[in-house]
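Colleague: Build me a model:
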Amino acid sequence: MKTNDEFERYQKAQKKVKELKGFYRHLLVFVIVMIGLIYINLKYTPEVLWFIWPMIGSIVPLVFHGAKISNSFPFFNKDWEEKKIKQFMEEEKTHNNKFE
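Modeller: I've put the predicted structure just below:
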């Protein structure tokens, strides 16, 4: 049993690392694109700071991605989904047993 538990923990840890890696990639792309947009904005149209709008639009998904990784929103993670599935299955089972 212990090896099975260790294997499950390993898989969960591996999945978390993959998700974290995806977030870091998202963050890196955000930083590179924003540096480019800021450069273009300040070089060619410094009188209008338009880079702020794409920055705001890009920060929102980045924040949600970070919140998902850090489990700030419990309804985003798989554990919550599994608990709800089990809950609904139990409710269905109880409901069906009432009429037998």
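Colleague: drop to CA atoms for contacts and neighbour counts, all remaining ones
Modeller: Fine.
Colleague: Would you check how far apart the residue nearest in space to the middle of the chain and E19 are?
Modeller: Nearest to the mean C-alpha position of the chain, counting by C-alpha atoms, centre = their mean, stands K68 at 3.2 Å. The gap separating K68 from E19 is 9 Å, by C-alpha to C-alpha, to the nearest Å.
Colleague: cool, and F76?
Modeller: In terms of C-alpha to C-alpha, F76 sits 13 Å off from E19.
Colleague: Please give the structure of this sequence too, so both can be compared:
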Amino acid sequence: MEIMEDDKIKLKRAKKRLHELKGFYWHLAAYIGVNCFITLSTIIGRMSNGDSFMDTLNFGSFAIWFFWGIGLFFHGLKVFSYNPIFSKQWEERQIQRYIEKDRKEAEKFK
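Modeller: Below is the predicted model of the structure:
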């Protein structure tokens, strides 16, 4: 009976992981599609107003790529479970530190 419950938990976790992965890929597709459309529209619009192609290539044309890219980068870090600051080893060290602190506090009152 316990094995079946464990399998259900694993299945639920796998479905959640798949949902997060699909969400990231949709975010990536929207990032590429929307940014291409906005960039091309901006370049074409500026060129139709008399600017040369080189005049259209500035930070303003690509700012949305940059700032949305930062959000996409952090979304990817979350989805692919990469957290260099709060890693599993860091969590274990913190847990051990709190357990040791609680043990020392409990010994004071014995």
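Colleague: follow-up on the earlier one: more crowded one of F76 and E19 of the first structure?
Modeller: E19 (16 against 13; other C-alpha atoms under 10 Å).
Colleague: what's the following helix or strand after the strand or helix carrying the more buried one?
Modeller: Secondary structure from DSSP states H and E places E19 of the first structure in helix 2-44. Of the helices and strands lying after helix 2-44 of the first structure in sequence (DSSP H and E), the nearest is helix 52-69.
Colleague: Can you mark which positions in that following helix are buried?
Modeller: 55, 62, 65-66, 68-69 (16 or more other C-alpha atoms under 10 Å).
Colleague: Check stretch 10-19 of the first structure too.
Modeller: In stretch 10-19 of the first structure, counting by 16+ other C-alpha under 10 Å, buried: E19.
Colleague: again, but for stretch 30-41 of the second structure
Modeller: Using 16+ other C-alpha under 10 Å as the test for burial, stretch 30-41 of the second structure gives 31, 35, 39.
Colleague: neighbours of the nearest residue to the last one once chain neighbours are set aside, just the number please.
Modeller: What that stands for is T39 of the second structure. Once flanking residues are discounted, T39 of the second structure sits nearest to S61: 6.0 Å by C-alpha to C-alpha, 6 or more residues apart in numbering. If you count neighbours by other C-alpha under 10 Å, S61 of the second structure ends up with 16.
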